[in-house]
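**Student:** requesting a structural model of the entry that follows:
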Amino acid sequence: MTAPLDQSKVTAPLKHVRKPLAHDSAEMHVTGTAPYIDDLTEAVGTLHVVPGWERSAVRGKISSIDLTDVSASDGVVAVLTSEDIPGTNDCSSGFGDDPVLANGEILFYGQVVFAVVAETRDQARKAALKAKIEVAPIPPILTQEDAEAAETMVLPDYQFRRGSPETGMTAAEEVLSGSFRIGGQEHFYLEGQIAMAVPQEAGGMLVHTSTQHPTEVQHTVAKVLGVPDALVTAEVRRMGGGFGGKESQANQWASLAVLAAHATGRACKVRLDRDDDMIMTGKRHDFRVDWTIGHDGTGKIRAVDMEFLARCGYSVDLSLGVNDRTLFHADSSYFYPDAAIRSRRLKTDTCSNTAFRGFGGPQGMLAAERMIDAIAIKTGRDPLDIRKLNFYDGERNLTPYGMPVEEYAVMHDLIAQLEENSDYWSRRDDVRDFNAVNAVLKKGLALTPVKFGISFTLKHLNQAGALVHLYTDGSVHLNHGGTEMGQGLYQKVAQVVAEEFGVTLDKVRITATNTSKVPNTGPTAASSGTDLNAMAAKLAAQEIKGRLISFLCEQHQCGPEAIHFGDNKVIIGDQSYALAEVAKQAHMARIQMSHAGFYATPGITWDRESVTGRPFFYFAFGGACAEVTIDTMTGEMTVDRVDILHDVGHSLNPAIDLGQIEGGFVQGMGWLTTEELVWDEKGRLRTHAPSTYKIPTASDIPEEFNVSLYNGNGNPQDTVYRSKAVGEPPVMLANAVFCAINDAVASIAPGQIPNLDAPATPEAIMKAVRDVRSRKVFA
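**Tutor:** Down below sits the predicted model:
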């Protein structure tokens, strides 16, 4: 059945892409009907697995283990130790140093020694407490200083070096130096670590896993069982948050579920409670940063020397990439003529630190901003002037690792717009006037930039696959290797596919990420989820669409330019057909309407060994202006106002992107102000619950919070619809809050650089206030 052509359909604007559409699961999220792993229907006879550990032991050799009472406890079906692992006792991401279950020694407080499998979770938890484990203690190595003294490293040192920083320091008019600490951060995802394993026929295993990296879970589980990868299927429809904490850390819990299912032949589920989750899993890497910077009389940087000492924990985990990215972002947005930027990856007897949103970039960028603030304080100039003076520009646009910053003009324009829209200079005068007449309360103001590289710095991870089917009723089945953790990836990819086929979104069926549909996937991380997976899905849709066009050209004796897709229809010349009708005709003509799309990021040439090449496809830019008030008698702090302008290229979904920017900023603000991790002298984590660890709440949100998307020319690189990544860069917008706090403290004693550590808790603020007051010079 045909209909007359509506010419407006031929040149119609984009229907789905670049629209502020709701998250695909938004309604289910707010009504509580979105099924997470713990909501899935359990098979009859499903067992529950609880990890067992020795609560009195921090580090030491295991002398004896008596699990008799555990096995005899009510409801216990099995108790597993490292001896029950049929394959390899390792759940690492690649270095072979992460045992699933402790074998002969306890490497950190909270390490899992055994696993209890019982009929109910409560029975398993009660039984796990009955273990008798004797440990010969070994003095733990806990801090960066301990590790330096003991010379314990998880990885060799690494550095970027350009020019001669020694000569540059000698030639500089003034040299400043300092040291400060940057704390770690707990992921605090709403859905804790969880996995459910269901045995399949012929030794197969289906694993429902809350992970950002289903393929790694598949590979790890197969390795632990000693079976081929093809016997294991990992699936994840959604996570209740990830933030990097489920990139590699999910491996262990999936392995425990699978080991229990293998041993019992029944479905088995692991769900960590919050305390165990926080104690047993890795955090954002914490650093000690030692820095020296040389500059001229105007504040222009001449040379830098930076050393980042990272507490990596007991194993490598993802510390190679995390620490490398710290170095990649130690320049923030500033040109360093001569530079030595070094990293030390220290091994400590604490949980193995891991990926966290920003992946080391926030720590490097914060260190750069610390140096800029120091120059401003010593020269008596405004920090924003010093920042702009040192920005990358047309003549000085090469990073310390040799990659040019082609879009420096975007950064200049964005910061200039934010400077004007936030009314920075008028507010600077207001802050100065306020501080002049207030002895107790002090205000601070800061405007800081973001330049964040987008791509995995391990080249092979920059690839993705997608599987797309067009059915004969005109509906579309969509699957890809990316995972959904609330960030809206599934929605964005669906919008792209709907746009390509010219169908309404209700025609696109989003399905769970599954390793049996799209193999060998990379992690959903490095802010590359949409760039990679949406492009793979777009290419798959284009391939199917191309086959249809070729078929229709033959059927209607026309050229491809006469065929257009839109509104669930196909327009051919002056006639309009339902897509379903075209799909049925193509099927009858034996046209393939399924395609596995594949995309590999072009132009990535980074060679880590030679420290040469191009590690990033492009940079995302942003800026934040923050105003704070501190109480110099209590250390309390409030964020009064925040203005953000962020570059996402041509946004695929402005509503989702704004949400990511707001959420990323608040999470970064928590890392830099309230979220303090505390280990005692024995290496026990003391902040392991909401009662002792403070994430931002609704009352911490700035009273005035203005967030806008930068209106530019889009991504100059050939990304999907010229968009830019948005997942991680907003975290670093929160540097403005930390710098504003530093500015408020510095106002107490002009010319004195505060010794302010991150997070800037009330205690840290009070310590910095007392310190600058002790150094205050009275006229």
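**Student:** going forward, measure contacts and count neighbours with C-alpha atoms only.
**Tutor:** Will do.
**Student:** residue boundaries of the strands in the stretch 651-779 of the chain?
**Tutor:** 704-709 (DSSP state E, counting those that start in this stretch).
**Student:** what about the helices in the stretch 651-779 of the chain?
**Tutor:** For the stretch 651-779 of the chain, the helices defined by DSSP state H, counting those that start in this stretch cover 654-673, 735-746, 762-774.
**Student:** now do the stretch 451-600 of the chain
**Tutor:** With DSSP H, counting those that start in this stretch as the criterion, the stretch 451-600 of the chain has helices at 489-501, 529-556, 579-588.
**Student:** which of those is buried the deepest?
**Tutor:** helix 489-501 (a mean of 25; mean count of other C-alpha atoms under 10 Å).
**Student:** I'd like to know which elements that one is packed against.
**Tutor:** Under the contact definition 3 or more C-alpha pairs under 8 Å, 6 or more residues apart in numbering; DSSP states H and E, helix 489-501 sits against strand 508-510, helix 529-556.
**Student:** what residues does Thr504 make contact with?
**Tutor:** Applying C-alpha atoms under 8 Å, 6 or more residues apart in numbering, we find Thr504 in contact with 498, 567-568.
**Student:** one more sequence to fold, the one below, so I can look at both together:
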Amino acid sequence: MNQQAEPFLKDAQAREDLADFTQVHVSRPHESAHLHVSGRATYTDDIPVVAGTLHAALGLSAKAHAKIVSMSFDAVRATPGVVAVFTADDIPGTNDCGPIIHDDPVLADGVVQYVGQPMFIVVATSHETARLAARRAQVVYEELPAILTAQQARAAQSYVLPPMKLARGDASGKMARAAHREAGEMTLGGQEQFYLEGQISYAVPKDDDGMHVWCSTQHPSEMQHLVAHVLGVHSHNVLIECRRMGGGFGGKESQSGLFACCAALAAWKLLCPVKLRPDRDDDMMVTGKRHDFHYTYEVGYDDEGLIDGVSVDMTSRCGFSADLSGPVMTRAVCHFDNAYWLPDLSIAGQCGKTNTQSNTAFRGFGGPQGAFAIEYIMDDVARSTGLDSLDVRRRNLYGKTERNLTPYGQTVEDNIIHELIDELEATSDYRARRESVRAFNEKNTILKKGLALTPCKFGIAFNVTHFNQAGALVHIYTDGSVLVNHGGTEMGQGLNTKVAQVVAHELGIPFERVRVSATDTSKVANTSATAASTGSDLNGKAAQDAARQLRERLAAFAAEKFGAGEVSAANVRFANDSLVVGDTAVPFEEVISKAYLARVQLWSDGFYATPKLYWDQAKLQGRPFYYYSYGAAVSEVVIDTLTGEMRVLRADALHDVGASLNPALDVGQVEGGFIQGMGWLTTEELWWNAGGKLMTHAPSTYKIPTVNDTPPDFRVNLFKNRNAEDSIHRSKAVGEPPLLLPFSVFFAIRDAVASVGDYKVNPPLNAPATSEEILKAINAVRASAAVGADRRG
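**Tutor:** So this is what the prediction gives:
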């Protein structure tokens, strides 16, 4: 026995420290924060290039829909520094990068389907030369009719997938018999991911038909499959590596594939390294965004605002190919209910095919678009009944043990939305502020204030069941340091930090002993995308499984080595960088050193598959989500009725992340999600001209929120809760759900606009609520109020 350790363990404070040891549920800085702020963090474009590296640029279509009659590259090849030009004819394998349906060519072949579609690759000695030369190609087109909007797609019955329908009860009958009935339509705009680091891939040929691609991607395994298919080789020939991304938000889940494939194709053909890094303008012209939606709806309700029946028809602008539009619409359909019990409803979802960029994943993945519709309807009902919108929302919330079955057949078993709203209503002083806003508006004719509280219920899991799995590797080296590799990708959200915390906690060691290496398809195979807010849930559990196996091996060894047969392995404790065997604390490093000499395996693989999930896509029924995340926010705004300008004065957000693994990171995610969602709903307007060209393709024309748009009074808190399900340390996902919280901003704006008509008119306000849209809604409310006054007169 190690006698030196005994006094330590007999000390009361030492025993208390042992019991209190934890590396989870504590705030820690992001593991790369010091690298981010110092500029030393290595992103794909920072990797030192191999000698002989060439640079690629894409030649893009100038037409929305046209046959390619001819392409002449004489002027391109004549440009000094140009090495090669490649077209679809040069692809040795499959010309496709569609993630689900094979309808998305890497390079256009015979026809172009949107302005900005890649047609060819130019490879040159420098990035600038390749980009300049790509614009010198002479392309002759034969134009074809183009469909540009969701409404046009619906009218033409142009879809990338068959329509979806989900119904329960007798919505039409209930609406017909309801005391009150209302119908309307609105549009909800899309959103550019606007990651700070753009799309980029760097491909380096390896021995025996190998290809190593460094790629800024959320889905390395998908990139591996796509590159292998394009090159016509097996997956084991392709290695994808990603240390970190400068943001993803869904834009690098599937759409990084095109850039990885083009870089790999050029490197394969030329047998030399090739880097492809589009400029921001080209990136925005080529890539898809959040799906914009057009809605028509009808609702029946009683005098108290309780909904009897509701129907909604949602059409999304998908772009020219399916991409992830099917799962996005499925999630929109499954989130139409948001936090509300809707006993009789009818939901229809159409995925409109248009001659625009192929829209893709974006934080929330359709959930925000679905939930937005029911919040708009609730807002209408509240104003039409003359009741406070919070009271109407409360009246329609899911119940605890009844009124708790979703339209898609999943029982809401973990409902804490009532308690959460109670707390937020009290801490935000909602009722007094409501009276204050009304008083302000009565005294002011130009400036008007608005206030709104909106809830959210967000399902966590991929709605494709087999994606809910993850793997990890944990290595312990003889000096006691630990290296972790998992299948998730770090895009600034702190995934690696949380995984390292989980492993450190499991092994009873300080966080500083653990390092997480770059995501690499040669280490953990067949991984799922880091998306759907599942990164920590899946990879944290997989890493915990690997660490637990090591812990069990080390406990058995330590019990035998240091316990003298008096302590069982089950009673060996891991804490404070030691293994505690009886009354003896043996330093972790010493245990590892002796375990190695005893030939104990010091590495392990871990695996996790989310339980309880099943889904029937044809029937839109099942349990697609492991659990729900809840939240609510109150926002107060002021608008200028002369200019349409808007300012958020104060925002209070209360969000449920279960037992947070890292409260500091989670608060940051809630703050970031709120501001990003606020931008989507207020300033971030995508606009295509009549020829189908995206005109908002640069920071000069596309307006994301700045620090000046942040509410001067911004209060974010985490709701005290533990996940009812056995998630990683009973925490909950935090990536996507907070994006629904700034619904409160949009409906506060709508509340302010409604005050112009004495709150008697539902403003026809579309999102994003830009200054122009606010002015249009103000004018419509004034006109409607004037007509009503004439009738009363």
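**Student:** right, and the helices and strands packed on helix 489-501 of the first structure - which one's nearest Asp84 of the first structure?
**Tutor:** With C-alpha to C-alpha, the closest approach to Asp84 of the first structure among these belongs to helix 529-556: 36.8 Å.
**Student:** what angle do that closest one and helix 579-588 make?
**Tutor:** 70 degrees (axes from the mean of the first three to the mean of the last three C-alpha atoms, to 10 degrees).
**Student:** picking up where we left off before, can you redo the helices and strands packed on helix 489-501 of the first structure as JSON lines with distance to Lys9 of the first structure?
**Tutor:** Supplementary listing: these in JSON lines, determined by distance: least, C-alpha to C-alpha, whole Å:
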{"stretch": "strand 508-510", "distance to Lys9 of the first structure": "20"}
{"stretch": "helix 529-556", "distance to Lys9 of the first structure": "17"}
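**Student:** coming back round to it: dump the helices of the stretch 451-600 of the first structure into JSON lines; add distance to Ser333 of the first structure as well.
**Tutor:** Formatted as JSON lines, the helices of the stretch 451-600 of the first structure follow (distance: least, C-alpha to C-alpha, whole Å):
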{"stretch": "helix 489-501", "distance to Ser333 of the first structure": "28"}
{"stretch": "helix 529-556", "distance to Ser333 of the first structure": "23"}
{"stretch": "helix 579-588", "distance to Ser333 of the first structure": "49"}
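**Student:** for Ala124 of the first structure, find the nearest of these.
**Tutor:** Ala124 of the first structure lies closest to helix 489-501 among those, at 35.9 Å (C-alpha to C-alpha).
**Student:** so the closest one corresponds to what in the second structure?
**Tutor:** Taking TM-score structural alignment as the measure, the second structure aligns residues 495-507 with helix 489-501 of the first structure.
**Student:** that stretch vs the first structure, mean deviation?
**Tutor:** Following the fit onto the first structure, the mean deviation recorded for stretch 495-507 of the second structure is 0.4 Å by mean C-alpha distance after the TM-score superposition for the first structure.
**Student:** residues in contact with that stretch?
**Tutor:** Looking at what lies outside stretch 495-507 of the second structure - C-alpha under 8 Å, 6+ apart - the contacts are 22-24, 30-31, 484, 488-490, 510-511, 513-516, 535-536, 539-540, 543-544, 547-548, 551, 574-575, 661-662.
**Student:** again with stretch 164-178 of the first structure
**Tutor:** In contact with stretch 164-178 of the first structure (C-alpha under 8 Å, 6+ apart) are residues 290-297, 302-305, 338-340, 374-375.
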